[in-house]
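Undergrad: give me coordinates for this.
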Amino acid sequence: MRLSTVILPIYRWRQGQQVWQRAEELGFHAAYTYDHLSWRVPFRDGPWFGAVPTLTAAALATSRMRLGTLVTSPNFRHPVPFAKDLLSLDDVSEGRITLGVGAGGTGFDATVLGQEPWSPRERADRFAEFVALLDRLLSEDSVTYDGTFYSASEARDIPGCVQRPRLPFAVAATGPRGMKLAARYGQAWVTTGDPKLFEAGTPEESRDAIRGQVDRLGKACAEIGRDVAGVEKILLTGFTPDRNGPLQSVDAFVDFAGRHAEIGITEIVIHQPVPDTDFAVDPEVFERIATEAPAQLGR
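TA: From the prediction side, this is the model:
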């Protein structure tokens, strides 16, 4: 079981640098950040910095910990310029970048460029094309492509990624089409659990739902002759019925993580504490979890 963290891009870099460096000192496997242009209350009207420059700075401020987005979506990204950013990030970090990628939702990011929100079907269609084109752009020196939503004309990404054949994708998915994308393109799969259970579900129901998701990922892998054991299975916490309960003590977290390891989760991601928000947990307990829980989980 790997333990990672999410650091929201809310800090001016004088402070943010210390937060990212502390995450590495605590021994986290990876530190991710959200890739949004803005996010929900209470963050919408406060500082919120870009994911790519934040990760670039974090790459220069750290040396061992993996870094990445959790997650990027097509809502405001085009694969061609974004692939160039990712290639550059992978170079600056000396091969420590993971791209978390998902279909996106209907919030601020979906309309900030002036477009109408996409239907669920169009989001899924765009997501499939977005991931497939990014895969080619990050794996090939020159790509020409004429698709339904995206095009590329001799898009060049030389010298390619430090990580070969390209940097890893962590594909966020729960539905059938997303699972097929994760099976085909993902070195990892990401879930936040079942959103329908967040308000009124129980922890047991949540684990059952995640177990079902893992089973569906396995079936999607089997359909293309891939061993699902080769796909890391990442749980981003804070969105299950437990909310922040597992972060109230080391014992609570070890119990939570152990139960999810039993159903196939291989990496758990916890949010860096942010006071007066849904992620307001005791910083001292957070650091104890980071330093003490992995040994108890057999990492």
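Undergrad: only C-alpha atoms from now on, for both contacts and neighbour counts.
TA: Will do.
Undergrad: taking the centroid of the protein, which residue is nearest it?
TA: Nearest to the mean C-alpha position of the chain, by Cα atoms, centre = their mean, lies residue 70 at 2.4 Å.
Undergrad: and that one, that's in a strand?
TA: Yes. Under DSSP: H, G, I helix; E, B strand; the rest coil, residue 70 falls within a strand.
Undergrad: which SS class is the residue nearest to it when sequence neighbours are not counted?
TA: Nearest residue to residue 70, sequence neighbours excluded (Cα to Cα, 6 or more residues apart in numbering): residue 100, at 4.7 Å. Using three-state DSSP, the three-state assignment for residue 100 comes out as strand.
Undergrad: could you also give me the structure for this next sequence, so I can compare it with the first?
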Amino acid sequence: MRHGVVILPEHRWRDARRRWTRAEEIGFDHAWTYDQLMWRWLRDEPWFGTVPTLTAAATATSRIELGTMVATPTYRHPVPFAKEVMALDDISDGRFVCGLGAGAGAVDDLVVDPVERTPRQRADRFAEFVEVTDLLLRQRKTSYSGEHYRLDEVSMNPGCVRRPRTPFAIAATGPRGMRLAARHADTWITAGAPGTFDARPYEQALPDIARQVRAVDDACAAEGRDPASLRRLLLAGAAVGGVLDSVESWRDTAGRCAEIGVTDLVVHWPRPGFPYAGDERVLDDIADDLAPVAAGGRR
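TA: Down below sits the predicted model:
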């Protein structure tokens, strides 16, 4: 089991830096931040840009993987985004993970893209977005003609540090998205039941996760891929609650997740209030479990 943490981009860097470096010291395998312009419950609160935040985190750390949770075509075009991914991959010396998702069609989405799309339309655009981004990061020159994107000899030089490209982590809960993850991703992401922001106790939520894991296994089989080659990441906190209530609940969740085939468990850095309210001291207890791994390098 690998462990990660989401750090919201809500603090000025002089304060945020401590959280990113502490995440590495604790022994987390990966740390993420949300790729949003504004965000759900914190629309009127401080909120900083994703790529500058991850760039700063890359220069402040040396071991931990860093990623977007998750980038969507709502805010991103494949060409400038691929350039930023290539730069983050270089600055982090190959520690960047490109987290991708279709977007939920929420109010924040309409700030940049005023066209309201159906779930099918968002899925169509996302499939093309993933395909184009994949090609850009694998190739020195890319041309492409699709419904949503058209490229003519776009150059990507020098390419990614990690070959054949920066790894993808794709968020998906439906059959089509899972097939896309099976085709392109190194890691599949779920946050639990789709569209749910009322966290159930993890004991109640995990049976749904187990069903999703079986579905992504089927998606891999349909794509001719060994299911064991795809990592499965559970993002706790929105639909799956109680994980960071104590170090015991964290250990219990990790054990139960491993039993159902989850390979990566990600929590949110505890905040003083809603959302993700919690006590940072629990992270110190987690550090006692993860410290040997942190000292020895990546899992």
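Undergrad: which residues touch the residue nearest to the centre of the first structure?
TA: 6, 32, 33, 34, 35, 99, 100, 101 (Cα atoms under 8 Å, 6 or more residues apart in numbering).
Undergrad: my guess is the last one contacts residue 72, does it?
TA: Spelled out, it's residue 101 of the first structure. Yes. Using Cα atoms under 8 Å, residue 101 of the first structure is in contact with residue 72, at 4.6 Å.
Undergrad: between those two, which one's more packed in?
TA: residue 101 (26 against 22; other Cα atoms under 10 Å).
Undergrad: at which residues are the helices of the stretch 1-150 of the second structure located?
TA: Under the criterion DSSP state H, counting those that start in this stretch, the stretch 1-150 of the second structure contains helices at 13-26, 50-60, 78-91, 107-112, 119-138.
Undergrad: mind putting these into a markdown table with distance to residue 157 of the second structure and mean neighbour count?
TA: What follows is these, written out as a markdown table (distance: least, Cα to Cα, whole Å; neighbours: other Cα atoms under 10 Å):
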| stretch | distance to residue 157 of the second structure | mean neighbour count |
| --- | --- | --- |
| helix 13-26 | 29 | 17 |
| helix 50-60 | 19 | 18 |
| helix 78-91 | 9 | 20 |
| helix 107-112 | 29 | 15 |
| helix 119-138 | 9 | 19 |
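Undergrad: turn those into JSON lines, columns for distance to residue 145 of the second structure.
TA: Putting those into JSON lines (distance: least, Cα to Cα, whole Å) gives the following:
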{"stretch": "helix 13-26", "distance to residue 145 of the second structure": "40"}
{"stretch": "helix 50-60", "distance to residue 145 of the second structure": "27"}
{"stretch": "helix 78-91", "distance to residue 145 of the second structure": "13"}
{"stretch": "helix 107-112", "distance to residue 145 of the second structure": "23"}
{"stretch": "helix 119-138", "distance to residue 145 of the second structure": "10"}
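Undergrad: what's the closest of the ones you listed to residue 161 of the second structure?
TA: helix 78-91 (6.0 Å; Cα to Cα).
Undergrad: run the chain-centre distance for that closest one.
TA: 16 Å (Cα atoms, centre = their mean, to the nearest Å).
Undergrad: next, the angle from that helix to helix 50-60.
TA: 10 degrees (axes from the mean of the first three to the mean of the last three Cα atoms, to 10 degrees).
Undergrad: tell me the angle helix 78-91 of the second structure makes with helix 119-138.
TA: Going by the same axes, to 10 degrees, helix 78-91 of the second structure makes 50 degrees with helix 119-138.
Undergrad: circling back: which among the helices of the stretch 1-150 of the second structure is found nearest to residue 44 of the second structure?
TA: For residue 44 of the second structure, the closest of the helices of the stretch 1-150 of the second structure is helix 107-112, at 12.1 Å, according to Cα to Cα.
Undergrad: average offset of that closest one relative to the first structure?
TA: Once the two are superposed, helix 107-112 of the second structure sits an average of 1.9 Å from its aligned residues in the first structure (mean Cα distance after the TM-score superposition for the first structure).
Undergrad: by contact count, what packs against that helix?
TA: Using 3 or more Cα pairs under 8 Å, 6 or more residues apart in numbering; DSSP states H and E as the contact test, no helix or strand touches helix 107-112 of the second structure.
Undergrad: quick one: residue 159 of the second structure is in a strand?
TA: No. Going by three-state DSSP, the assignment for residue 159 of the second structure is coil, not a strand.
Undergrad: that older thread, from the contacts of residue 70 of the first structure, pick the one nearest residue 121 of the first structure.
TA: For these, the nearest to residue 121 of the first structure is residue 101 (17.1 Å; Cα to Cα).
Undergrad: who's in contact with the closest one?
TA: 69, 70, 71, 72, 73, 131, 169, 170, 171, 172.
Undergrad: please consider this matter closed, and thank you.
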